[in-house]
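**Q** the following block contains a protein sequence and its predicted model.
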Amino acid sequence: MLKARAGGALPLVLALDSDASTPLHVRIGDALRAAILERRIARGARLPASRVLAEDLGCARGTVLAALERLAAEGYLTARAGSGTRVAATLPDDLLPAAGPSEAASPPASSPPALSRRGAALTRAPRHAYLAAPAAPDAFALGRPAPDAFPFAVFARLLQAEWRDGAPPPHPLGDPRLRAATAAYLSATRGVACTADDVIVTAGIRQSLRLLAHLLLDPGEAAFVEDPGFPGIALALVEAGVRPVPVPVGPGGLAIDRVRAAAARTRLAVVTPAQHYPLGHAMSLENRLALLAWAEAAGAWIVEDDYGGEYRYASRPLSPLRALDRTGRVIYAGSFSKLLLPALQLSYLVLPRGLAAPVHRALAETGPAPSGLGQGALARFIDEGHLGRHLRRTRNLYAARQAALLAAAGRHAAGLLEIPPLEGGMHLVARPGPAWPAGLGDVAAARACAEAGIATVALSAYHADPEAAAPGLLLGYAAVPERAVAPAVLRMAEALRAAYARP
């Protein structure tokens, strides 16, 4: 095989026929035609100059010119003065009646890949309605902070400073500057007493859970998860070879009597105490203390996912479960991506002191090590006080947007949806109202909303048994400007009413 550059970019591997009796220009033309039909060279793509191709292929320029002229005559290439030689937008094979463009480029059929038992289990994992929601609309997408509130100019300046100063190489535990800034921020604002040595930077809660499951549990062991709960948590445990055990959640959060009834030997529980996800209520003090006592007695670990504990609108943010931990059983998990910008893909773990040293040794060569450049800029962002100002600004903003959503629902979806307010968070739970027909499931309702350009999530998708779950829709409001809330609610209500009329 020989390499030639397509479009002046990276080398393209051309499989030349080894039959020396065939002229070289014919073999080069055949190889280029095959690359075009296999879509390895895109339609309309500009080929490099003939002298560059000849240099890459190690042949005379006249040989390449002959090959290009032949393909142009056949209709695969076009040549224009000042525009160079390009792949034709319409290929001769497209015009054949027996084979359309998709057939011409279709690869041969192959047998399904043989997966491991774990791989087969992952392919059988439920794919929920929210995964198919349109990516474009901000109303009412979940987990999306307000892009209009993020200080892009400030962060761009900090990124430029990182480029200018030379960012350090990725560290397996995360940039030491970000770990120190995170520890200082959590100690001052969330009551989580920690140091930089206790913090590990990760790319998200799913990576964090896979890491912890590999380090703390053996394959086949079980872990408690909330029911309903974020499906990604259970899926991350399955990916790590751990069996998730759903525990029903009541108004006071995950109750310890239900934990004891679920299984006798489980050494990990994943909970969202500040704001249960997705229902939004807080875990009661009684349940918090009982869960801590269970972990101490069982020698178990608790992962506290404080995904949005900073956002409380009626009162001060609740203290994390980690702040009540006196025996070192709580692993605190948080996310900067949900607070600031999803594209950051930066989260963190705060390990108990007794766990930090062995985890450091285990991760010395194989740590998560997300992108290092954003970590340095984020550390500067926190140290310079921008995070604190951003949180104060967005608390007021999100409270106003939640109020706007409630008011719009009262005007445009009365009787259709019942949406109680929540004291914090970035989304609301809409339950069926009196006008909601029994025959309309929330998955079908979410699909109807998606067709109208509204991204909602079926609440049943967050239950271990979606068929037995009460229907509902999750509506994220943080990224929706107040002026856009009422039109979006009206469009959603119209889509739901239209869905009722369908057979």
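**A** Ah, there it is.
**Q** could you use CA atoms for every contact and neighbour count after this?
**A** Fine.
**Q** the helix or strand in which L391 is found: what's the following helix or strand?
**A** Taking DSSP states H and E as the criterion, the element that holds L391 is helix 386-412. Following helix 386-412 in sequence order, the next helix or strand is strand 417-418 (DSSP H and E).
**Q** hmm, back to that, mind listing what's buried along the helix holding L391?
**A** Of the residues in helix 386-412, 387, 391, 394-395, 397-402, 404-410, 412 count as buried by neighbour count, 16 or more other CA atoms under 10 Å.
**Q** same question for stretch 353-361.
**A** Within stretch 353-361, the residues that qualify as buried by neighbour count (16+ other CA under 10 Å) are A356, V359, H360.
**Q** quick check: closest non-adjacent residue to A196.
**A** Of all residues not flanking A196 in the chain, A180 sits nearest, at 4.4 Å (CA to CA, 6 or more residues apart in numbering).
**Q** for the one you found, which three-state class applies?
**A** Reducing the assignment to helix, strand or coil with DSSP: H, G, I helix; E, B strand; the rest coil, the entry for A180 is helix.
**Q** how about the longest strand anywhere in the chain: buried residues?
**A** Of all the elements of type strand in the chain, the one with the most residues (DSSP state E) is strand 243-250. Burial within strand 243-250, assessed by neighbour count using 16+ other CA under 10 Å, is assigned to R243, P244, V245, P246, V247, P248, V249.
**Q** quick one: the strands in the stretch 51-200 of the chain?
**A** If you assign secondary structure with DSSP state E, counting those that start in this stretch, the strands in the stretch 51-200 of the chain sit at 77-80, 84-87, 199-202.
**Q** alongside the first one, take a look at this:
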Amino acid sequence: MTKPLRLELDRSAKTPLAEQIHGGIRAAIANGVLAPGARLPSWQDLAAQLGVARGTVRAAYEKLSSAQLIVASRATGTHVADRPSFPVRKDKAPAPGSFMEMYQELTAGPAIFQMGVPAQETFPATLLARMRAQAVRVEMSAPAIYPDPRGELDLRREIAAYLALARGIACTPSLIIITSGFSGGLGLALRVLGLESKTKVWMENPGFPFTRHGLALARLSIAPIPVDADGIDVEYGLKHAPDAALVVVTPGQQAPLGSTLSLARRSRLLDWATRRKAWVIEDDYLSELQLKGRATPALASLDRAGRVIHIGSFSKTVTPALRLGFVVAPAALASRFAEAAACLAPAPGPAVQLATADFIREGHYLRHLRRTKRVYAAQGDALLKQLRTRTANVALAGLAAVLRLPDGAPDLAIAREAASFGLAPTPLSLWYASTASARPGLLLGIATSPQKRIEASCDRLFEIIDRLT
């Protein structure tokens, strides 16, 4: 070396001086400040330079030598060890047109009109942070044992009580499995059912693209079933795919068109599932978060034969960052769900579960839902008012406004152009099973449409639509 090695030591810190010297040299090597072959001062010289004991520097050098970062020789002195150069690896962008490209585009944010995420202003961040901190302390002070793979009993009890009150489902905590959101619940259910490759499954068309891709990954044969004002068309499914073994449905508020599955169709679907011994996965993604009137009871509340697997989530009602959901298993499958959870997909860590249990038990969850409904209802009305000054082809559906576009309109290109302006409308065409059945349109999230920014955002969006159609 032609100049002294610059190391900053903090003698008031708790970190030993030898460790500080070791860390400083290691960082200099990692950052390229000290290149392979660079000569280091002897430990005697560096000790004098830093004003520390020789043994302190010697201990740091010995640790660096043990890590093969430096080499020492009486003949040539101490040098940075040669090491192979590794190219900096950058994450490759997903292939154009791939599922992961679509996934990243749909989940990027935050942005105006983004679907699937709650409003930041209604999120009780301070309260939940305090509860999670307390739960972490409880978790860290508990005995070091494996937690129940089905999830914390406290949370399963609170969910069972909530479901009885809000969704009409009578179940015990033993039937509830805590999962990592809806996708975790879906994956767990598909493992438990163990359906053979190419088994037919009904899927709403249009329907949630992530669910459709998950079913395809499970090597199931997807039968797209049309949706109308009464929900999934059960008679169409019976006519075109009567041999299906599974149905995945959003009966509360159909995603994305918002219709509620009628009582007649619910009864018809459950009767057929009972006779056929088919299974029904109920995606209750919004729970009771319905903006107009009271939410319809869950499909599982009508199930007397144990054919419905109910899956819920806190992603839309609280935040997707929790990655917390749950499955209500039919009694006949409870032990298999527990086994699959124990061996393949155990519940998330206890702290987030315990905090969520406290959040529900102390009444914060219901109060949060009531406040959220009021905010979303006001934002939905304001968004609809703005949109209807520009087009009549718009309607509210669940927590989104569905904006229909003319046939052939490039909704995907419009959405990508809008993203550069901080807007995130979701292309409706992506929700269809095929390009042949797809209808162009845009889904505009209500939760992420604050009233003070709606007018300007709508102006920008329609400028893009007019330019590209």
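**A** Okay, I see it. These figures come from a predicted structure and were not determined experimentally.
**Q** what TM-score do the two superposed chains give?
**A** Between these two chains, after superposing, the TM-score reads 0.79 (TM-score structural alignment, normalised by the length of the second structure); 414 aligned residues with a CA RMSD of 3.4 Å.
**Q** related to what we said a few turns ago, show me what the residue nearest to A196 of the first structure aligns to in the second structure.
**A** Under the alignment defined by TM-score structural alignment, A180 of the first structure is paired with R157 of the second structure.
**Q** SS state for W436 of the first structure?
**A** When the structure is split into helix, strand and coil by three-state DSSP, W436 of the first structure lands in coil.
**Q** what about it, neighbour count?
**A** 16 (other CA atoms under 10 Å).
**Q** and if you look at L440 of the first structure?
**A** The burial metric for L440 of the first structure, expressed as a neighbour count using other CA under 10 Å, is 15.
**Q** quick one: it is in a helix?
**A** No. L440 of the first structure is assigned coil when assessed by three-state DSSP, not a helix.
**Q** isn't it up against R497?
**A** No. Using CA atoms under 8 Å, L440 of the first structure and R497 do not qualify as a contacting pair, with a distance of 10.4 Å.
**Q** now do the contacts for A66 of the first structure.
**A** With contact taken as CA atoms under 8 Å, 6 or more residues apart in numbering, A66 of the first structure is in contact with H25.
**Q** relative to R27 of the first structure, how far out is it?
**A** In this structure, A66 of the first structure and R27 of the first structure are separated by 11 Å, where distance is defined by CA to CA, to the nearest Å.
**Q** next: A297 of the first structure.
**A** Taking CA to CA as the measure, A297 of the first structure falls 74 Å from R27 of the first structure.
**Q** the two: which is more packed in?
**A** A direct count of neighbours by other CA under 10 Å for A297 of the first structure and R27 places R27 higher, at 19 against 9.
**Q** so which strand or helix has the more buried one?
**A** When secondary structure is defined using DSSP H and E, the element that contains R27 of the first structure is helix 24-37.
**Q** repeat for P256 of the second structure
**A** With secondary structure defined by DSSP H and E, P256 of the second structure is part of neither a helix nor a strand.
**Q** how far away is it from Y432 of the second structure?
**A** Where Y432 of the second structure is concerned, P256 of the second structure sits at a distance of 10 Å (CA to CA).
**Q** tell me, what's touching these two both at once?
**A** With contacts taken as CA under 8 Å, 6+ apart, the residues that reach both P256 of the second structure and Y432 are P206, G207.
**Q** what's the closest of the buried residues of strand 243-250 of the first structure to L159 of the first structure?
**A** Within the buried residues of strand 243-250 of the first structure, distances to L159 of the first structure taken as CA to CA reach their minimum at P244, with 39.5 Å.
**Q** what segments of the stretch 151-300 of the first structure are helices?
**A** Taking DSSP state H, counting those that start in this stretch as the criterion, the stretch 151-300 of the first structure carries its helices at 152-165, 176-189, 205-216, 231-239, 256-262, 285-298.
**Q** most tightly surrounded among the ones you listed?
**A** Looking across the helices of the stretch 151-300 of the first structure with neighbours counted as mean count of other CA atoms under 10 Å, the highest average goes to helix 231-239: a mean of 21.
**Q** once aligned to the second structure, how far is it on average?
**A** Helix 231-239 of the first structure, aligned to the second structure and superposed, deviates on average by 1.5 Å (mean CA distance after the TM-score superposition for the first structure).
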